[in-house]
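**Q** Provide a 3D model corresponding to the input given below.
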Amino acid sequence: MISFIPYASFRFFIVTGILLLPVIIAGLSGKRITLYNDLVAIVMVFLIFYGQPAQFVSIIAFIIWQAVVVKSYFELKKRNNRSVYFYTAVILAIIPLFFVKLSADVPVLGFLGFLGISYVSFRSVEVIMDLRDGLINEIPLNHFLRFTLFFPTISSGPIDRYRRFESDLKQVPSGKEYKELLYLGINKIFQGFLYKYIIAYLVHQYWMSSPALASNSFFSIWMYMYAYSMYLFFDFAGYSQFAIGFSYIMGIRTPENFNKPFLSRNIKDFWNRWHMSLSFWFRDFIYMRFVYLMIKKKWIKDRYLISDIGLALNFLVMGFWHGFLLQYIIYGIYHAVAFISFNRFEHFNKKHHIWPKNNKWIHALSVLITFHVICFSFLIFSGRLNFLW
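**A** Purely as a prediction, here's the structure:
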């Protein structure tokens, strides 16, 4: 069976381009054919998963499960907005993802997984949390399906928000606005080709895979660290540009995922630039909710301690989200320690001014230090250091 993994072959681009021609024609006329867009989504989801029957069955069962969980919570909330209903709904929404991540240690659970289960799970959980907070008053089934099964971002994001997505669906761009979206979308797709199929390929082929980096010598591992970091960025950023580009063509302004992350001046700045849709999702729905809960319940009075625990929880969950392998857990702990340490340093520096912010040389040194802190975290993430433990 020929692969139809999103953005993994030219066949995918050709078929998708053909299917989107009526969307483009309608968009240039200032119109949107909602029924046709839904049909394209159904066809694309079928093409992506039909070659893997187990995955195809899994995603159908998963979507039904999520729809039932969201609808049930919505009905229960209307009667009584009890916390137990909310937490139960969130747990039920993430249970399938939990089992899939556990399949690294328990392979028999792997049958539950499908390409993109993490990102579809995020969408369901976000809808439940927005319902809890009263930010969404209702969510028709067809709107929920359009959001969760939006094919350009189904496999690896970027992670959109329901209210922003719904706003784009309701506001049909004029012909002039769509022409600009189409231009930007095509540019992003070509940028994706540059990143993923040229730069990332060359880095992988002639740097990462170099025999000179095969040994476990200090120099080989150090050079591999740079190579893997560059490959990870250009491969993933390229994919994100494809997803955003096709989203634009469909009239949906999917948020950006990267903003020159290797120019970050500190770890906090980095997480405002790297995989931004994921970083902001974790910040809003894990870190901020934890901080709010602690302050509201007054279980911990020290706000710095609350922040530190929230950051530790945030990055530990992020590590486990990547998988239950030790390298991912250490990666999460590493970033938690780095972020907490920087927060403490920043607080100290406000009082003593030992690290001036407006000095260009200090800024350059900050970028250099941050770059190496980040690259070392990617080395941990890559699993190259697994021989140490």
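
**Q** Going by C-alpha atoms from here, please, whenever you check contacts or count neighbours.
**A** Noted.

**Q** Can you give me every residue that contacts G17?
**A** Not one residue lies near G17 by CA atoms under 8 Å, 6 or more residues apart in numbering.

**Q** Could you double-check that V100 sits in contact with L112?
**A** Yes - in terms of CA atoms under 8 Å, V100 counts as a neighbour of L112; the distance is 6.1 Å.

**Q** okay, the two: which has more neighbours?
**A** V100 (23 against 20; other CA atoms under 10 Å).

**Q** element containing the more buried one, please.
**A** With elements taken from DSSP states H and E, the one containing V100 is helix 83-102.

**Q** count of residues packed around the nearest residue to S118 once chain neighbours are set aside?
**A** Closest residue to S118 apart from its sequence neighbours, by CA to CA, 6 or more residues apart in numbering: L97 at 6.4 Å. Residues within reach of L97, counting by other CA under 10 Å, total 22.

**Q** Return the distance of L97 relative to I91.
**A** Using CA to CA, to the nearest Å, we find L97 at a distance of 10 Å from I91.

**Q** Same check on I244?
**A** Applying CA to CA to I244 and I91 gives a distance of 30 Å.

**Q** Which one of those two is surrounded by more residues?
**A** For I244 versus I91, neighbours defined as other CA under 10 Å are more numerous around I244 (28 against 13).

**Q** Identify each buried residue in the longest helix belonging to the chain, please.
**A** The longest helix of the chain (DSSP state H) is helix 218-249. With burial defined by 16 or more other CA atoms under 10 Å, the residues of helix 218-249 counted as buried are 220-221, 224-249.

**Q** After that helix, which helix or strand is next?
**A** Next element after helix 218-249 (DSSP H and E): helix 267-271.

**Q** That following helix: which residues count as buried?
**A** Using 16+ other CA under 10 Å as the test for burial, helix 267-271 gives I267, F270, W271.

**Q** same for it, what does it pack against?
**A** Contacts defined by 3 or more CA pairs under 8 Å, 6 or more residues apart in numbering; DSSP states H and E place helix 267-271 against helix 326-352.

**Q** Which helix or strand lies directly C-terminal to the helix it packs on?
**A** Going down the chain from helix 326-352, the next helix or strand is helix 360-382, by DSSP H and E.

**Q** just checking, what packs against that following helix?
**A** Applying 3+ CA pairs under 8 Å, 6+ apart, we find helix 360-382 packed against helix 218-249, helix 326-352.

**Q** And this one, please, so the two structures can be compared:
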Amino acid sequence: MMFPHMIPYAEPIYFFYLLLALCPLAIGLYFGKRVKWYESCVTLLFLWMSFGGEQWHQGLALVGYVLWQSGVVGTYFHLRSKKNQTSVFYLFVLLAIFPLAITKVVPFFHDNQPSLLGFLGISYLTFRSVQMVMEMRDGMIKEYQWLHFIRFLLFFPTISSGPIDRYRRFEKEANQAPADYLDYLEKGVKRLFLGFLYKFMLGYFFGQVLLPVVAKEAMMSGGVSWALVGYMYVYSMYLFFDFAGYSLFAIATSNFMGYDVPINFNKPFLAPNIKEFWNRWHMSLSFWFRDYVYMRLMFTLMKKKVFKSRVVSSNVGYFALFLLMGIWHGLTWYYIAYGIYHATWICLNDAWIRYKKRHPSLPSNRLTHSLAVIGTFHGVCLSFLLFSGFLNTLFFLK
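**A** Next up is the predicted model:
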């Protein structure tokens, strides 16, 4: 049987094949047995559906990428205790990032033509590989088996856009069936149907029905207008429901397979400040950058006493973090400006928190909390307008 090329979770027929393929696995898990060989077959099937056929070049890039990262991570595991540990560590982090860096830089110099090394989900696989190197250095991963690493790397429900799992958590569940599979099944069904509501109903409404209308009106107005404000809010709603819906599908599929991968969204538009927003929005990515970039940079800055003030070190860390996040999305002015916007906002938010601690008489009640939520929501929507690239089209590419 030949399966057509399919983007994960993009069309109803994908879910038909998915649920059909997962039924035998679910039956085994219900009876307390994880059938690893069948799970591997299902993984290969859905990788073929995503990266085979007309996307064969992405499939080849994926194979080459897996071989590269297996070599990088495996080699570092054997060299991590040698002399010049710090230099070796930084070298292998750079080697793990190298394929992703190439795919980000090539389009910038070749008229937005994608790199031949690129494939859907390369960023999220890179996060997993870099995480492995860092945790090996910290002594948190004490054993390495290349087949287990590849299994973690190619976990197909989350391969294209996350959520970003942690190896040690994944490894515990990969070797045994969950104690109460019915609980996993119940959570999976709820998340699957909520994902349908988010992505195929609300996401479709905001993205396919409303967004083209407000975009056309904003283009006709030719500048700052109420139509542009409408575009800002409609795009923000579309971005949330589309991405949150996809994440729910990935998590639901993982639940059906007996894995409890981390959630990605937790009512982000109810956050009362920007730092809390990033603790609720694309959480697995936020926490990955916090743990593996920001905290390590802060430790280095404080240890080497680069700045006398901890506040200055923290602010430098925020700007480095969000600039990196912006560049990760793409080498364009609006992604970089998006990163600067959030870094500035978080620094101001920290300054405000320090000011409130020195002035405890400032009001803090339901009204101030509600105003903070409303203000944060509008500020985030403004940042999403910047992130969308629509301003670039509106003002620079007419």
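
**Q** Can you give the structural similarity as a TM-score?
**A** Both chains were compared after superposition, and using TM-score structural alignment, normalised by the length of structure 1 their TM-score is 0.96; 386 aligned residues with a CA RMSD of 1.5 Å.

**Q** related to what we said a few turns ago, over in structure 2, find the residue span the helix or strand that the helix holding V100 of structure 1 is followed by aligns onto.
**A** For helix 83-102 of structure 1, the following helix or strand on the C-terminal side (DSSP H and E) is helix 117-132. Aligning helix 117-132 of structure 1 against structure 2 (TM-score structural alignment) gives residues 122-137.

**Q** ok, and what's touching that stretch?
**A** Outside of stretch 122-137 of structure 2, the residues within contact range by CA under 8 Å, 6+ apart are 69, 73, 76-77, 80, 89, 92-93, 96-97, 100, 141-142, 153-154, 159-162, 164-167, 288, 292.

**Q** ok, average deviation of that stretch from structure 1?
**A** Its matched residues in structure 1 lie on average 0.4 Å from stretch 122-137 of structure 2 after superposition (mean CA distance after the TM-score superposition for structure 1).

**Q** buried residues in that stretch?
**A** Using 16+ other CA under 10 Å as the test for burial, stretch 122-137 of structure 2 gives 122-137.

**Q** Could you do stretch 380-398 of structure 2 as well?
**A** For stretch 380-398 of structure 2, the neighbour count (16+ other CA under 10 Å) marks V380, C381, L382, S383, F384, L385, L386, F387, S388, F390, L391, L394 as buried.

**Q** could you dump these to a markdown table with distance to L45 of structure 2?
**A** Listed next are these as a markdown table, based on distance: CA to CA, whole Å:
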| residue | distance to L45 of structure 2 |
| --- | --- |
| V380 | 39 |
| C381 | 39 |
| L382 | 41 |
| S383 | 39 |
| F384 | 36 |
| L385 | 38 |
| L386 | 38 |
| F387 | 35 |
| S388 | 34 |
| F390 | 38 |
| L391 | 41 |
| L394 | 43 |
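
**Q** Now, the contacts of stretch 122-137 of structure 2 that are in strands?
**A** Among the contacts of stretch 122-137 of structure 2, no member falls in strands (DSSP state E).

**Q** before we move on, back to that, out of the helices and strands packed on helix 360-382 of structure 1, nearest to A104 of structure 1?
**A** Of all these, helix 326-352 sits nearest to A104 of structure 1, with 11.0 Å by CA to CA.

**Q** which part of structure 2 lines up with that closest one?
**A** Using TM-score structural alignment, helix 326-352 of structure 1 pairs with 333-359 in structure 2.

**Q** Just give me the match in structure 2 for the residue nearest to S118 of structure 1.
**A** In structure 2, L97 of structure 1 lines up with L100, judged by TM-score structural alignment.

**Q** For its match, give its distance to W328 of structure 2.
**A** L100 of structure 2 is 9 Å from W328 of structure 2, by CA to CA.

**Q** hmm, back to that, out of the contacts of stretch 122-137 of structure 2, which end up buried?
**A** 69, 73, 76-77, 80, 89, 92-93, 96-97, 100, 153-154, 159-162, 164-167, 288.

**Q** Which residue in structure 2 aligns with F219 of structure 1?
**A** When structure 2 is aligned by TM-score structural alignment, F219 of structure 1 is paired with W226.

**Q** show me the contacts for its match.
**A** With contacts defined as CA under 8 Å, 6+ apart, the neighbours of W226 of structure 2 are A218.

**Q** mind checking what I309 of structure 1 lines up with in structure 2?
**A** Counting by TM-score structural alignment, I309 of structure 1 lines up with V316 in structure 2.

**Q** end-to-end on stretch 373-389 of structure 1?
**A** First-to-last distance for stretch 373-389 of structure 1 - CA to CA - comes to 20 Å.

**Q** and it, how far out from the chain's middle?
**A** On the basis of CA atoms, centre = their mean, to the nearest Å, stretch 373-389 of structure 1 is displaced by 21 Å from the centre of the chain it belongs to.

**Q** what's the answer for stretch 151-168 of structure 2, then?
**A** 10 Å.

**Q** Which stretch of structure 1 lines up against that stretch?
**A** Going by TM-score structural alignment: stretch 151-168 of structure 2 matches residues 146-163.

**Q** Distance of L102 of structure 1 relative to F282 of structure 1?
**A** For L102 of structure 1, the distance to F282 of structure 1 (CA to CA) stands at 20 Å.

**Q** what residues are up against the counterpart of T370 of structure 1 in structure 2?
**A** Under the alignment (TM-score structural alignment), T370 of structure 1 pairs with T376 of structure 2. Going by CA under 8 Å, 6+ apart, T376 of structure 2 touches F269, A271, P272, N273, I274.

**Q** wait, the third one sits on A372?
**A** Yes - in this structure, P272 of structure 2 is within contact of A372 by CA under 8 Å, at 4.9 Å.

**Q** I'd like to know how many residues surround the nearest residue to R265 of structure 1 once chain neighbours are set aside.
**A** With CA to CA, 6+ apart as the criterion, R265 of structure 1 has its nearest non-adjacent residue at 4.3 Å, and that residue is V367. Per other CA under 10 Å, the neighbour tally for V367 of structure 1 reads 19.

**Q** I'd assumed I267 was in contact with V367 of structure 1.
**A** No - the criterion here is CA under 8 Å, and V367 of structure 1 misses it with I267 at 9.7 Å.

**Q** What is the corresponding segment of structure 1 for stretch 265-276 of structure 2?
**A** Against structure 1, the aligned range for stretch 265-276 of structure 2 is residues 258-269 (TM-score structural alignment).

**Q** can you give me the offset of the matching stretch from its chain's centre?
**A** The chain centroid and the centroid of stretch 258-269 of structure 1 are separated by 17 Å under CA atoms, centre = their mean.
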